[in-house]
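>>> here is my input, please return the structure:
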Amino acid sequence: MEEFKEFRCGCGNTESVVNARRLFTVLLCLDRFLRSPESHLKVTNAGKWSSLVKIEFFIQYLEKLVNMSEVRKRHLDVTDTSDKTNETESDQKEDIDSEDDKTPEEKYVDEIAKAIPQGTDKTPEVLDTALKGFSARWRNWIIRGIFTWLMIGGFGLLIYGGPLALMVTTLVVQVKCFEEIINIGYAVYRIHGLPYFRSLSWYFLIASNYFFYGESLVDYFGVVISRTDYLRVLITYHRFISFCLYLVGFIWFVLSLVKKYYMKQFSLFAWTHVALLIVVTQSYLIIQNIFEGLIWFIVPVSMIVCNDVMAYVFGFFFGRTPLIQLSPKKTWEGFVGGGISTVIFGLMISYLMCQYRYFVCPIEYSETLGQMTMECEPSPLFRPQEYTLPESLSGLLQLLGMKSTVTLYPFLLHSLSMSIFSSVIGPFGGFFASGFKRAFKIKDFGDVIPGHGGIMDRFDCQYLMATFVNVYISSFIHTASPQKLLQQVFSLKPEQQLQLFHTLKDTLENRGILNLT
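As a prediction, this is how the structure comes out:
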């Protein structure tokens, strides 16, 4: 009976009821043989897809096939014209996607969940042995706490390493988050045996990073790069090269389309672009925030960390009232406790960092030093300012013998805005991720961090916060940087620089700002 272990079925094209019945009889015999635990059936349909299936599934399939064939035979006896019409309609239906291809099938969701590694409960063997005596609740609390402090310590080391270390880490985190999101799509895509989804996704990631990070290099290192002849072309035609790279991926995708799966492939094409929007675009904004000064990166990131940790702590000990259905473990007690803690923590860390130039100075290229520098005269935003309190409050303070003015760093007011956003709006990044995971019945995006899950599980709120900070800076903080303007001037040709110099000189003299006499 060894010859029955692999059976190739071409019954999809069978026209004869007799042949179908014979095949049905053969499979009944195979059913008896395949009930032994050592045996299995491998079915290949037209060489396009392959999977292990139960024999009962094919018996039901053939029963339907026999019934359909009998109906078709009776229909052929009635009229040949009607048959041709049905064949035409059948061919048309084959050219479009079926309803199953328009939405993810429920039967595939469980398979997808199994394909994605789940890491919240995954712990090192040493910890697993040491915590055997604890209940599952406290065991998770301890593991989560240990790796939370390890991540905080690692973040501190990265800050000590400087801007370059933070930028490289941002890139690494971006790649890992993208991988975790794409792995879910790949689990869906692989079920149909269609080619190139993973390769195309990574290609688009590379092309997107070339564009976004190239933009940063042009802005901040354009003068240095343009001094090298063979790199000057990359500066001049950066956007055109980026567009050509995208076109290659676009054409590649079109050529990879497979009949009957167009809807699924276009859905996953959109999946890739949404992942790029969520991960790559916002990673680029994080890099922009770092260039504005480390304080614009460290403070928002720390606020999200504080809110996440304190919401978990308050929810663990005091949580009673569910907050949102998408995330049943989140409670109002944790939400409020985490929010208040974040506001207090944000003001404290902002006050501390405003006192050091290392954190407040933007990262700029110095033409004099010939290198990137973080030395500057702090802007008024990071210098103590005296503010007069409202009359109603100042009168009361005077009665108490206290000053009617208060001195503080203006950045603290902006810090208050960021802390409120991270407390009230920031968690919705996590809720969005929870809804995404629930759609595919998975608990975590990955298993990289014991007690936490994947990288994306920890950075879902960070990306939303980074976008807010970048928009906030450009809307309420950002002013023209003389150093950045000089970068653009130095990138001009010598004759253009001279023309700009004489034009600026004449303008300043006419306005009385410059007096050379």
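>>> from here on, contacts and neighbour counts on C-alpha atoms
OK.
>>> can you map out the strands along the stretch 301-450 of the chain?
Secondary structure of the stretch 301-450 of the chain by DSSP state E, counting those that start in this stretch: the strands cover 322-324, 327-331, 364-366, 371-373, 385-388, 405-408.
>>> deepest of the ones you listed, which one?
Most buried of the strands of the stretch 301-450 of the chain by mean neighbour count (mean count of other CA atoms under 10 Å) is strand 364-366; its value is a mean of 19.
>>> and of the strands of the stretch 301-450 of the chain, who's closest to Val18?
strand 327-331 (55.8 Å; CA to CA).
>>> now do the closest one: which elements does it pack against?
Helices and strands touching strand 327-331, by 3 or more CA pairs under 8 Å, 6 or more residues apart in numbering; DSSP states H and E, are helix 295-318, strand 322-324, helix 427-439.
>>> how about TSV for the strands of the stretch 301-450 of the chain, with distance to Gly214 added?
Converted to TSV, the strands of the stretch 301-450 of the chain look like this (distance: least, CA to CA, whole Å):
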stretch	distance to Gly214
strand 322-324	41
strand 327-331	38
strand 364-366	16
strand 371-373	17
strand 385-388	38
strand 405-408	38
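>>> to check against the first, give me the structure of this:
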Amino acid sequence: MWELRHRGGGGPGPGGEAASPPREGEAAGGDHETESTSDKETDIDDRYGDLDSRTDSDIPEIPPSLDRTPEILKKALSGLSSRWKNWWIRGILTLTMISLFFLIIYMGSFMLMLLVLSIQVKCFHEIITIGYRVYHSYDLPWFRTLSWYFLLCVNYFFYGETVADYFATFVQREEQLQFLIRYHRFISFALYLAGFCMFVLSLVKKHYRLQFYMFAWTHVTLLITVTQSHLVIQNLFEGMIWFLVPISSVICNDITAYIFGFFFGRTPLIKLSPKKTWEGFIGGFFSTVIFGFIAAYVLSKYQYFVCPVEYRSDVNSFVTECEPSELFQLQSYSLPPFLKAVLRRETVSMYPFQIHSIALSTFASLIGPFGGFFASGFKRAFKIKDFANTIPGHGGIMDRFDCQYLMATFVHVYITSFIRGPNPSKVLQQLLVLQPEQQLNIYKTLKTHLTEKGILQPTLKSLIFPIEDE
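Down below sits the predicted model:
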């Protein structure tokens, strides 16, 4: 706990205790306040006034998290130094998490989406909890309720957009869903406005600044977690390979940079993360690029990984069946002169996606770590070691996914800039939602266009009655 300095004479008298601020759901004020209520509000104002005027050096240290390492591991590693004990704990838990990740991949794309949603909610909880502890925000009226309410609103908006884009054929069969999809953005905006009005009504005199701190804290957290997790799912719909190669590249970079830094690290890399070294950074870079190139080659062979994830209403499930695009078909490439002499061959066969994997893994190893440095700066600013103690030896979920969110944004931008073309399946889904008259007009327009280009032969009826046919 940390000591609050009371300004002026508004504090409690000797031997007295400060009155508690209003709890969640209590009224923020009224026209008929008693004298005791006024004194109570004065104490609250003094308390939060001090919170508002604090500098970075005044931020209280949050008590260290409890050690959740299983007892069986503690006993097995009791004879090791703390350095090697941490090494083994991190290694064992890393292998466990990777094994579970493989299992979820095997279970299919829908389970991966649920995994992304679960991670998003946990990351949001960890960051918001830090705000609670640092600013003692548990006593702010409605803050906890509003934080989670805004999370639900933003998820409703983003996932509703996804449903409208990828589940159009399913929505077409359900009249209730048609209403929700047609007015989805209006409903989302109305829900957000309700939360906004609730926030304004919860404002308490003389500590508005603290409440706006936490309002901004919530929205920045939503931007980091919800928006990025939505992009992860958008990448997944493009094909599981666009989900797996970037994520596994970041995981590979984390592991190999840690290994190279642990055994060979001598030169500090950045002050924000004193344990990060140039040796680990460089070793992680080369390892990640090689890993990404090999992983792209292996995954490109299977339709399960390369085909876009689509919802099929006839089987009521997600399917990954298609004719692989040129990105995932072997091509012959001429080697540069210096490689011809080394490899003693003129050409090499590989998948075009492997070239893109070099760009993805390069970003994962050179720019991705800056997401981790950003998280380190955040933790230093608030005097905490980890976001939480969810995973022994690793910290919280956010400690493991600080680089993944930055990677997800890059992959989405990369796909939209260099890869994605018109998606016939998505266009067809949108056409099926239209009214029959609109579909017929589009059919006639498309037929006329294809006939003029010579792709379709004009029918005898259209030659005799061109006006009627139109």
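>>> now what about the TM-score between them?
The TM-score (TM-score structural alignment, normalised by the length of structure 2) is 0.87; 432 aligned residues with a CA RMSD of 2.5 Å.
>>> turn the helices and strands packed on strand 327-331 of structure 1 into a markdown table, including distance to Ile146 of structure 1.
Shown next, in a markdown table, are these (distance: least, CA to CA, whole Å):
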| stretch | distance to Ile146 of structure 1 |
| --- | --- |
| helix 295-318 | 12 |
| strand 322-324 | 26 |
| helix 427-439 | 21 |
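>>> nearest to Asp31 of structure 1, out of these?
Of those, nearest to Asp31 of structure 1 by CA to CA is helix 427-439, at 36.0 Å.
>>> the helix or strand following the closest one maps to which residues in structure 2?
Following helix 427-439 of structure 1 in sequence order, the next helix or strand is helix 455-472 (DSSP states H and E). The aligned range for helix 455-472 of structure 1 in structure 2 is 397-414, by TM-score structural alignment.
>>> could you check how far the matching stretch is from the centre of its chain?
Taking CA atoms, centre = their mean, to the nearest Å, one finds stretch 397-414 of structure 2 lying 6 Å from the centre of the chain it belongs to.
>>> what about it, how far off from structure 1?
Its aligned residues in structure 1 lie a mean 0.5 Å from stretch 397-414 of structure 2 after superposition (mean CA distance after the TM-score superposition for structure 1).
>>> what's in contact with that stretch?
119, 122-123, 126, 224-225, 228-229, 231-232, 234-235, 242, 246-247, 250, 360, 363-364, 368-372, 375, 386-388, 390-391, 394 (CA atoms under 8 Å, 6 or more residues apart in numbering).
>>> give me the buried positions along that stretch.
By neighbour count on 16 or more other CA atoms under 10 Å, the buried set for stretch 397-414 of structure 2 is 397-412.
>>> which one of those residues is nearest Phe179 of structure 2?
Distances from Phe179 of structure 2 to the buried residues of stretch 397-414 of structure 2, taken by CA to CA, are shortest for His412, at 29.5 Å.
>>> how close does the closest one get to Ile233 of structure 2?
His412 of structure 2 sits 10 Å away from Ile233 of structure 2 when distances are taken as CA to CA, to the nearest Å.
>>> neighbours around Leu397 of structure 1, how many?
15 (other CA atoms under 10 Å).
>>> so which of the helices and strands packed on strand 327-331 of structure 1 gets nearest Met167 of structure 1?
Once those are compared by CA to CA, helix 295-318 is nearest, at 10.6 Å.
>>> with structure 2 superposed, average distance for that closest one?
Mean deviation of helix 295-318 of structure 1 from its aligned counterpart in structure 2 after superposition (mean CA distance after the TM-score superposition for structure 1): 0.6 Å.
>>> what span of structure 2 lines up against that helix?
Counting by TM-score structural alignment, helix 295-318 of structure 1 pairs with residues 241-264 of structure 2.
>>> any residues touching that stretch, and which ones?
232, 235-236, 275-285, 287-289, 291-292, 295-296, 299-300, 305-306, 357, 360-361, 364-365, 368, 403-404, 407-408, 411.
>>> so which of the helices and strands packed on strand 327-331 of structure 1 is nearest Leu30 of structure 1?
helix 427-439 (38.0 Å).
>>> off-centre distance for stretch 273-286 of structure 1?
For stretch 273-286 of structure 1, the distance to the chain centre is 6 Å (CA atoms, centre = their mean).
>>> whereabouts in structure 2 does that stretch align?
So stretch 273-286 of structure 1 sits over residues 219-232 in structure 2, by TM-score structural alignment.
>>> and that stretch, end to end?
Stretch 219-232 of structure 2: ends 19 Å apart by CA to CA.
>>> please identify the buried residues of that stretch?
Result for stretch 219-232 of structure 2 [16+ other CA under 10 Å]: buried residues 221-222, 224-232.
>>> picking that back up, and among the helices and strands packed on strand 327-331 of structure 1, the most buried is which?
Ranked by mean neighbour count, these are led by helix 295-318 with a mean of 21 (mean count of other CA under 10 Å).
>>> returning to that earlier point: relative to Arg511 of structure 1, which of the strands of the stretch 301-450 of structure 1 is closest?
Among the strands of the stretch 301-450 of structure 1, strand 364-366 comes nearest to Arg511 of structure 1, with 29.2 Å by CA to CA.
>>> mean shift of the closest one relative to structure 2?
Mean for strand 364-366 of structure 1 is 3.0 Å (mean CA distance after the TM-score superposition for structure 1).
>>> list the contacts of that strand.
220-221, 291, 371-374, 483-484.
>>> gap between stretch 317-327 of structure 2 and the chain center?
On CA atoms, centre = their mean, the centre of stretch 317-327 of structure 2 falls 25 Å from the chain's centre.
>>> check the gap between Gln174 of structure 1 and Arg198 of structure 1 for me.
Applying CA to CA, the value for Gln174 of structure 1 to Arg198 of structure 1 is 16 Å.
>>> cool, Gly395 of structure 1 as well?
Distance from Gly395 of structure 1 to Arg198 of structure 1, by CA to CA: 68 Å.
>>> swap in Glu375 of structure 1?
44 Å.
>>> now do Gln371 of structure 1
39 Å.
>>> over to Leu277 of structure 1?
Distance from Leu277 of structure 1 to Arg198 of structure 1, by CA to CA: 17 Å.
>>> list the contacts of Glu326 of structure 2.
Contacts of Glu326 of structure 2 by CA under 8 Å, 6+ apart are Pro352.
>>> trace it over to structure 1, please.
Glu326 of structure 2 maps onto Pro380 in structure 1, by TM-score structural alignment.
>>> equivalent analysis for Gly371 of structure 2, please.
Using TM-score structural alignment, Gly371 of structure 2 pairs with Gly429 in structure 1.
>>> excluding chain neighbours, give the residue nearest to that match in space.
Cys461 (4.5 Å; CA to CA, 6 or more residues apart in numbering).
>>> what sits against the residue nearest the centre of structure 2?
Residue closest to the mean C-alpha point of structure 2, counted by CA atoms, centre = their mean, is Ser229 at 2.8 Å. Residues near Ser229 of structure 2 by CA under 8 Å, 6+ apart: 116-117, 120, 405, 408.
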